[in-house]
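# Just a sequence and a predicted model for now, questions to come.
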Amino acid sequence: MRRIGYLALLAWPALVAAGELEAEWSHAWPLSVEEPAAAYRLELTPEIYRTLHSPSLADLQVVDARGQAVPTLIQPAPAPASTERLQRAPWFPLPPLPLDDARWELIGETDAEGRLRRIETRGGGSSDAREAGAALVDLSAIQRPVTALDLSWDDAAAPLDSLYRVEASDDLETWRGVLRQGRLLDITHDGERLVRRRLELGEVSARYLRLRPLPGHSAVVLAGIQAVTRQSGPVAKPSWESLEGVRAEGGEFHYRMASRLPVSLADVTSDTPYAARWRLESREAPDAAWQARTSAWTGYHLVERNGELRSPPQPLLGTHRDRHWRLLADSPRSGPAPTLRLGYTPERVVFLAEGEAPWRLVAGSARARRQQAAVAPMLDSLRRRQGEGWEPASAHLGERQTLAGEAALTPPRDWTLWLLWSVLVAGTLLVGGLAIRLLRRGNEA
């Protein structure tokens, strides 16, 4: 009997946590994982967005098998990964800077597309141009912005430690600085070698670059130059939510969004051809002031012999999750309200594998809030340990389970005001009773 009592005491916290989940959260989804991992991720679905109540998505939490909250974080969709490409760039040695009493001229011959075919220098002394360490780089055949230059030199040039300046031009006449100083390094010690061959430029779009060592720094006898460009991966296509509206007056139409979607795009569609000038506004509460979400844009849906012609989606001024939306036309419009399409990129939930599996995702509450946890620093630590390409393992949603349902979306009743009034009334009655007793004693005396 005593053992049963101990078991009941041990199980009591789990029973309490389970009861709180059933009372405070609207719905839950069981989570399945394929392999053990330190952290997991999953993409938010339209069903989860429809369940959420808080504009900040604070009513979303991952819990373990006992109902205890585990560290949970909501992240925007990751940016497309970019790949680095090195491309050989034609280059030409330049002579050293002229002395005060010498003249120096640069004569370049280009083809019809602007590529350098020949370069000739006049003046500036008779020293070998390659030993000056300066170079003119032809980027006219490279279509993407150049983010860096990779330089190569003979291993016999070590040791070297030099600072270089980089300038850009489109006509070989006017030059602008793109890198004030960049260090080139090639040193050895105790059998170890430290080499730095790259000059970081940010993003430069120019036909030509000019490299020179800073005054007082040794020149590097270059053997080759490669231009570094970056190419982003495919951008995820946005998801869309279509809203049917009602006419308020003239060219004003109202819409309501039931989900907490991170809206960043807007589009207006109609069953019939149209052309109009639109503005879009939104607000969270029905009595709040309208806030502009786009600048004015021209939307259209036209029919041609070869097919339809539609205006592109309009980017919003930021990301918004408001419930109420208003579409305004510059002039009154007849007919039914057009369809408002709101575009978004789904976010993802990342949680740490704490507690007892299996885990569940709970969402939708006007009473409970997600517990704050330092998830991001832990993910950074894991990424440093596993490598830059590391990602949390995938988790998968199961069938939705109803907990408290709509009752969880009702804010808890605030008894504070009633309690204050009760204390005030009780105090008034107490003072009144004391006053009556004093009056009676006075009369008896």
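Great, that's in hand.
# rest of the way, CA atoms for contacts and neighbours
Fine.
# ranges for the strands of the stretch 101-250 of the chain?
104-110, 116-123, 134-138, 146-153, 160-169, 176-189, 192-196, 198-204, 208-213, 222-232, 239-243, 246-249 (DSSP state E, counting those that start in this stretch).
# residue boundaries of the helices in the chain?
When assigned using DSSP state H, the helices of the chain occupy the ranges 2-24, 46-51, 375-386, 416-444.
# Quick check: buried residues in the third one?
In terms of neighbour count (16 or more other C-alpha atoms under 10 Å), helix 375-386 has its buried residues at 375-376, 379, 382.
# One more: the shortest one?
Taking 16+ other C-alpha under 10 Å as the basis for neighbour counts, the residues of helix 46-51 that come out buried are 48-49, 51.
# With distance to residue 162 added, can I get these in a markdown table?
Output for these, formatted as a markdown table (distance: C-alpha to C-alpha, whole Å):
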| residue | distance to residue 162 |
| --- | --- |
| 48 | 57 |
| 49 | 56 |
| 51 | 61 |
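# structure B:
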Amino acid sequence: MRREWRACLLIVGLGVFTARADTPPSFAVAYSLDARPGAKAYVVELPQDAYAWASIDAGLGDVVVVDAHDRQVAAGLYVPATPTAHPTTLDAPLLAVPPSAGGVAGARIQRSTNGDILIEPGAAAVAGAPSDWLFDARQPVAAERLEFAPFDRDADLRIDIDASSDLQDWMPLVRGATVVTLGKGDGAVDARVVKLQGAPARYYRVHVARGEAPWVAGATPKVTLSGTVEDAAAKDEAPHRWLELSAANTTQSGQGVDYDYRLPAALPVTALRAKLGNGDAVARFDAIAIEGAMTGRQLGTLVVTSQGGDGRPLEVARARREVLRLHSATPLREPPHLLVEWQADRMVFLPEGDAPYRLLVGSHLGRRAAWPIADAIAALRKEGGPAWRPEPASTASVRILDGSKALDAAAAPFDWTRPLLWVVLLLGAAAVAAMAVSLLRKPKA
């Protein structure tokens, strides 16, 4: 009797697990991968249309890499290597910002098409020594040291130094630094160096908080900036791409207008621009990410003029967006165009199993296993050195597998193996109970 129970339980259990092994979760599409043999790891960039199948709620967990036998290989989202940098020292001229009367708009500061600093004096410019000076490092520099050129006369200054990447938003680096030159010869005091520390930036502002700058009017003083710059050739990041969208829907909203834009897929957005129509000269937009029927997330403000072209981009936190809205408090003659910058995700995988490999995307049930891929890539970087990178792989042909059925929870096949496993467990428990009762009823020897 006990042998029969055991045999039944073994047969049913083997049937359950065999069925589970023979019915892997379905996926929407499959991309064949072109990968050069012999590499220790590969990295592939997700194509734009893959985001139409990858579920937002899954966080790209429904993107897997399989071998020729449809078995998952160790894979995960690729984290770029820390950018390499080298020291640099450069000389830059200080550009004076004309002073203005209090309470009146001062000089207008902007960038040219190639990034040069343009300073237009304000209507209320007044006579006197400037207190603000700008200089351009020509590239993003993580500043460590700023040295002023020798002064023509004694000076005792307290200065503030700020940094910016766009001449609009400034980040404080130093407050109340002392710059002093007194006398000449052996007893002279010459302190013209300021230590700096901060994120890389291209533009710097020197504000004289106390004292009068010793530079002669009309002259162009210089500074020497020392720090580190990233190696442009060694940057490890996916390229940024731009999409231009037309308004899909226009609705009145209070005194203003809402312009809605639908992206071709839920793409990872990084920046926004707006372009006005032919009949409009200036506009101010509130950028909103639509996240539901009644919810949205404020992304920032865009100010656009016809003279300024597209205006400077509004950088936003990288996230997948499907519908974006521009709200204008004043109606426009033509719906504006929205330019969206996005950056694709990348998958890194190890060459396990047999090639060729495929990239499967989009599934209601299928998920990528929790491989320790970050540890594996860290070990390969340590072995290969700072310049090591995974071998690039590319997506070739795409084939529709189960399409939208793989994403539909209602269309997903019923997982009958789960209740069958419960039946097996209950039968096993009943068998154990029967055996225990049999042993209790057996007369003692």
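Good, I have the coordinates. Small disclaimer: the values here were computed from a predicted structure and weren't measured.
# The helices of the first structure: which one's closest to residue 265 of the first structure?
The closest of those to residue 265 of the first structure is helix 46-51. By C-alpha to C-alpha, the value is 16.4 Å.
# Comparing that closest one with the second structure, how large is the average distance?
Superposed on the second structure, helix 46-51 of the first structure shows a mean distance to its aligned partners of 2.0 Å (mean C-alpha distance after the TM-score superposition for the first structure).
# neighbouring contacts of that helix?
26-27, 258-261, 363-364 (C-alpha atoms under 8 Å, 6 or more residues apart in numbering).
# and which of these is nearest residue 117 of the first structure?
residue 261 (55.4 Å).
# That closest one corresponds to which position in the second structure?
Pairing criterion TM-score structural alignment: the partner of residue 261 of the first structure within the second structure is identified as residue 267.
# so what's the nearest residue to its match once chain neighbours are set aside up against?
Sequence neighbours aside, residue 320 is the residue nearest to residue 267 of the second structure in space, at 4.8 Å (criterion: C-alpha to C-alpha, 6 or more residues apart in numbering). Residue 320 of the second structure sits next to 56, 266-269 when contact means C-alpha under 8 Å, 6+ apart.
# what sits against the spatially closest residue to residue 266 of the second structure that is not a sequence neighbour?
Excluding the flanking residues, the one nearest residue 266 of the second structure by C-alpha to C-alpha, 6+ apart is residue 322, at 4.3 Å. Taking C-alpha under 8 Å, 6+ apart as the criterion, residue 322 of the second structure is in contact with 262-267, 290.
# List just the nearest of the residues you listed to residue 428 of the second structure.
Distances from residue 428 of the second structure to those, taken by C-alpha to C-alpha, are shortest for residue 266, at 47.9 Å.
# Can you report how many residues neighbour the closest one?
Number of residues near residue 266 of the second structure (other C-alpha atoms under 10 Å) recorded here: 21.
# could you check the distance from it over to residue 285 of the second structure?
Between residue 266 of the second structure and residue 285 of the second structure the computed distance is 22 Å (C-alpha to C-alpha, to the nearest Å).
# Then residue 177 of the second structure?
39 Å.
# between those two, which one's more packed in?
Between residue 177 of the second structure and residue 285, counted using other C-alpha under 10 Å, residue 285 has the larger neighbour count: 20 against 16.
# what do we get in the first structure for that one?
Superposed on the first structure with TM-score structural alignment, residue 285 of the second structure falls opposite residue 278.
# cool, and residue 241 of the second structure?
Match for residue 241 of the second structure (TM-score structural alignment): residue 239.
# swap in residue 35 of the second structure?
Aligning on TM-score structural alignment places residue 35 of the second structure opposite residue 33 in the first structure.
# Count the residues that sit near the closest residue to its match other than its chain neighbours.
Once flanking residues are discounted, residue 33 of the first structure sits nearest to residue 395: 4.8 Å by C-alpha to C-alpha, 6+ apart. Residue 395 of the first structure has 21 neighbours, counted by other C-alpha under 10 Å.
# State the distance from the counterpart of residue 395 of the first structure in the second structure to residue 33 of the second structure.
Under the alignment (TM-score structural alignment), residue 395 of the first structure pairs with residue 393 of the second structure. Separation of residue 393 of the second structure from residue 33 of the second structure (C-alpha to C-alpha): 7 Å.
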